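**Student:** can't give you the sequence, but here's the structure:
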């Protein structure tokens, strides 16, 4: 399964950004974030009608983002691998905001592990929690990790899959930090097949500087069965989510 492929795939570095790249980036910022202000402001109202309404509303915002990145930035997606038809623990690389929205659409709306700080935003945090977001503290104590696991188990009980970014933070292309300890706890407690997700969104969507047109790849690995020892599951997931890094491709 794949999106339409077009645009610059020459691998230009960020220092090679053109005037056109900067114009597209500015236009995207004005259009997407300008439209997002009222969308996010109204999100708590959608949550008043229950979780199904909150999920549908959030996916509408994600579709707005998908349209803006394609139509304005010229960024398209190549998807490699298949989305499992059953409940899954997804473990994904995190290089840009792009995947936090795109994967919600691609994977059918899994409950997402988010930084606890985001959950503290008035009203929005309440709506995010109703959507099914699971709060995690980057410097989590054992008590906080147990709370995260309980929330993930509650999401599993409703039939939803769960997605986590196991490195714990957004990283630049080429960076491969170790997995955070919370991932192993989720893997053990949920006892679900785990699908690693590699991606290279940071190549065209850097944290700073101009975005560039082209094709980003999202690669879904084969499901890893539950019940493996901690060292083995962490090693396999770490290797597979970093499979698109230049030294590993």
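**Tutor:** Perfect, I can see it now. All values reported here derive from a predicted model rather than from experimental measurement.
**Student:** When you work out contacts or count neighbours from here on, use the C-alpha atoms and nothing else.
**Tutor:** Noted.
**Student:** quick one: contacts of the longest helix along the chain?
**Tutor:** Longest helix in the chain by number of residues, with DSSP state H as the criterion: helix 51-71. For helix 51-71, the external contacting residues (Cα atoms under 8 Å, 6 or more residues apart in numbering) are 28, 31-32, 36, 39, 43, 46-47, 75-76, 98, 101-102, 104-105, 109, 127, 130-132.
**Student:** At the geometric centre of this protein, which residue sits there?
**Tutor:** Centroid-nearest residue in the chain, with Cα atoms, centre = their mean: residue 100, separated by 2.9 Å.
**Student:** helix or strand for it, which one?
**Tutor:** helix 97-106 (DSSP states H and E).
**Student:** so that helix versus helix 51-71, what angle?
**Tutor:** 130 degrees (axes from the mean of the first three to the mean of the last three Cα atoms, to 10 degrees).
**Student:** how distant is helix 97-106 from the center of its chain?
**Tutor:** 5 Å (Cα atoms, centre = their mean, to the nearest Å).
**Student:** likewise stretch 108-124?
**Tutor:** 12 Å.
**Student:** that older thread, if I look at the residue nearest to the centre of the chain, how far off is residue 144?
**Tutor:** 23 Å (Cα to Cα, to the nearest Å).
**Student:** for residue 154, same thing?
**Tutor:** 15 Å.
**Student:** try residue 172
**Tutor:** Distance from residue 172 to residue 144, counting by Cα to Cα: 27 Å.
**Student:** for residue 104, same thing?
**Tutor:** To residue 144, residue 104 is 25 Å away according to Cα to Cα.
**Student:** Start from the N-terminal end of this protein and give the strands.
**Tutor:** 75-80, 89-92, 111-115, 134-136, 162-164, 194-199, 214-220 (DSSP state E).
**Student:** want to try a markdown table for the ones you listed, with mean neighbour count and distance to residue 187 as columns?
**Tutor:** Output for the strands of the chain, formatted as a markdown table (neighbours: other Cα atoms under 10 Å; distance: least, Cα to Cα, whole Å):
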| stretch | mean neighbour count | distance to residue 187 |
| --- | --- | --- |
| strand 75-80 | 19 | 23 |
| strand 89-92 | 27 | 7 |
| strand 111-115 | 21 | 13 |
| strand 134-136 | 25 | 15 |
| strand 162-164 | 26 | 10 |
| strand 194-199 | 26 | 8 |
| strand 214-220 | 21 | 17 |
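**Student:** Got another one to weigh against that:
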């Protein structure tokens, strides 16, 4: 049953995505705002498909931040990358540069304000990230970063990537950590999703200006607040 629900979701969501991308491309000559509105509508469409076809919905805990702030989010599935577009106010999301090379979609993502970063690019990639993120700060928009660098399975708690500390130091912004457990229902590997509730827990803001070791330790602990070692194995076989 889960496999059939996942198949129905894939057909509906990815089929609809083609229409949203085409609409955004047609509206892009009229500025960034129409593209952002289409992106928000696409994220809401994803939420409806996930709820209606997969039986996956979101429970928010804690206070959702507003204004210019760094949002350091755990990353276990594609699910949260679209949820943050709805939950936050037009966030700029730091994404891996490979996504920006997807034909048409990658260009639209840049037009929306996504920030592609080459994870293997070293100091040069970090400088480009800083330049692009300054625009978000000037506009009072939140910047979402997945500080562990990539999707991880439930129970995994890798060290934070250096780009997070660089942003924190450069922009002198408070950090709001976000713990989540989407990987229980939306596994990193495999096709089939499971129904249930994804918890997204927004932690208390952490002030700017802390030493690197302290900010990294506090953020690492906060984004992993819902983690349990071996959680992925506890799911068992999927039908």
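**Tutor:** Done, it's in. The model shown is predicted, which means the values in this text are computed figures rather than measured ones.
**Student:** mind putting the strands of the first structure in TSV, distance to residue 188 of the first structure included?
**Tutor:** Converted to TSV, the strands of the first structure look like this (distance: least, Cα to Cα, whole Å):
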stretch	distance to residue 188 of the first structure
strand 75-80	27
strand 89-92	11
strand 111-115	16
strand 134-136	17
strand 162-164	13
strand 194-199	11
strand 214-220	21
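**Student:** Show me the helices in the second structure, by range?
**Tutor:** Listed in chain order, the helices found in the second structure under DSSP H are 2-27, 32-49, 78-87, 97-100, 105-112, 122-139, 162-171, 212-223, 231-234.
**Student:** Report the mean distance between the longest one and its aligned residues in the first structure.
**Tutor:** Going back to what we said before, that points to helix 2-27 of the second structure. Overlaying the first structure shows helix 2-27 of the second structure at a mean distance of 1.6 Å from the equivalent residues (mean Cα distance after the TM-score superposition for the first structure).
**Student:** How about the fifth one?
**Tutor:** The superposed helix 105-112 of the second structure is, by mean Cα distance after the TM-score superposition for the first structure, a mean 1.9 Å from where its aligned residues fall in the first structure.
**Student:** Show me how far that helix is from its chain's centre.
**Tutor:** Averaging C-alpha positions (Cα atoms, centre = their mean) puts helix 105-112 of the second structure 15 Å from its chain's average.
**Student:** Tell me the residues of the first structure aligned with it.
**Tutor:** Using TM-score structural alignment, helix 105-112 of the second structure corresponds to residues 124-131 of the first structure.
**Student:** Next: the second one.
**Tutor:** Alignment note (TM-score structural alignment): helix 32-49 of the second structure is matched to residues 51-68 of the first structure.
**Student:** Just give me the mean distance for the matching stretch relative to the second structure.
**Tutor:** Stretch 51-68 of the first structure versus its aligned partner: 0.6 Å mean (mean Cα distance after the TM-score superposition for the first structure).
**Student:** Flag every buried residue along that stretch.
**Tutor:** 51, 53-55, 57-59, 61-63, 65-68 (16 or more other Cα atoms under 10 Å).
**Student:** Once you drop chain neighbours, what's closest to residue 67 of the second structure?
**Tutor:** Among residues not flanking residue 67 of the second structure along the chain, residue 140 sits closest, at 4.9 Å (Cα to Cα, 6 or more residues apart in numbering).
**Student:** Now check the one you found against the first structure: what is it aligned to?
**Tutor:** In the first structure, residue 140 of the second structure lines up with residue 159, judged by TM-score structural alignment.
**Student:** same check, this time on residue 195 of the second structure
**Tutor:** Under the alignment defined by TM-score structural alignment, residue 195 of the second structure corresponds to residue 213 in the first structure.
**Student:** And residue 220 of the second structure, by the same measure?
**Tutor:** By TM-score structural alignment, residue 220 of the second structure lines up with residue 238.
**Student:** Report how many residues lie close to its match.
**Tutor:** 23 (other Cα atoms under 10 Å).
**Student:** in terms of contact, does it touch residue 175 like I think?
**Tutor:** No. Using Cα atoms under 8 Å, residue 238 of the first structure is not in contact with residue 175, being 11.6 Å away.
**Student:** who touches stretch 167-181 of the second structure?
**Tutor:** Applying Cα under 8 Å, 6+ apart, the external contacts of stretch 167-181 of the second structure come out as 65, 68-76, 130, 134, 137, 154, 198-209, 219, 222-227.
**Student:** Please list only the buried members of these.
**Tutor:** 65, 68-76, 130, 137, 154, 198-206, 208, 219, 222-227.
**Student:** mean per-residue distance, stretch 144-152 of the first structure to the second structure?
**Tutor:** Stretch 144-152 of the first structure sits 0.8 Å off on average (mean Cα distance after the TM-score superposition for the first structure).
**Student:** circling back to that earlier point, can you turn the buried subset of the contacts of helix 51-71 of the first structure into a selection I can paste into ChimeraX?
**Tutor:** Buried subset of the contacts of helix 51-71 of the first structure, written as a ChimeraX selection, criterion 16+ other Cα under 10 Å:
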select :28,32,43,46,47,75,76,98,101,102,104,105,109,127,130,131,132
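**Student:** Please pull up the equivalent of residue 24 of the first structure in the second structure.
**Tutor:** Match for residue 24 of the first structure (TM-score structural alignment): residue 5.
**Student:** For its match, the count of nearby residues, please.
**Tutor:** Neighbour tally, residue 5 of the second structure, other Cα under 10 Å: 18.
**Student:** Good, wrapping up.
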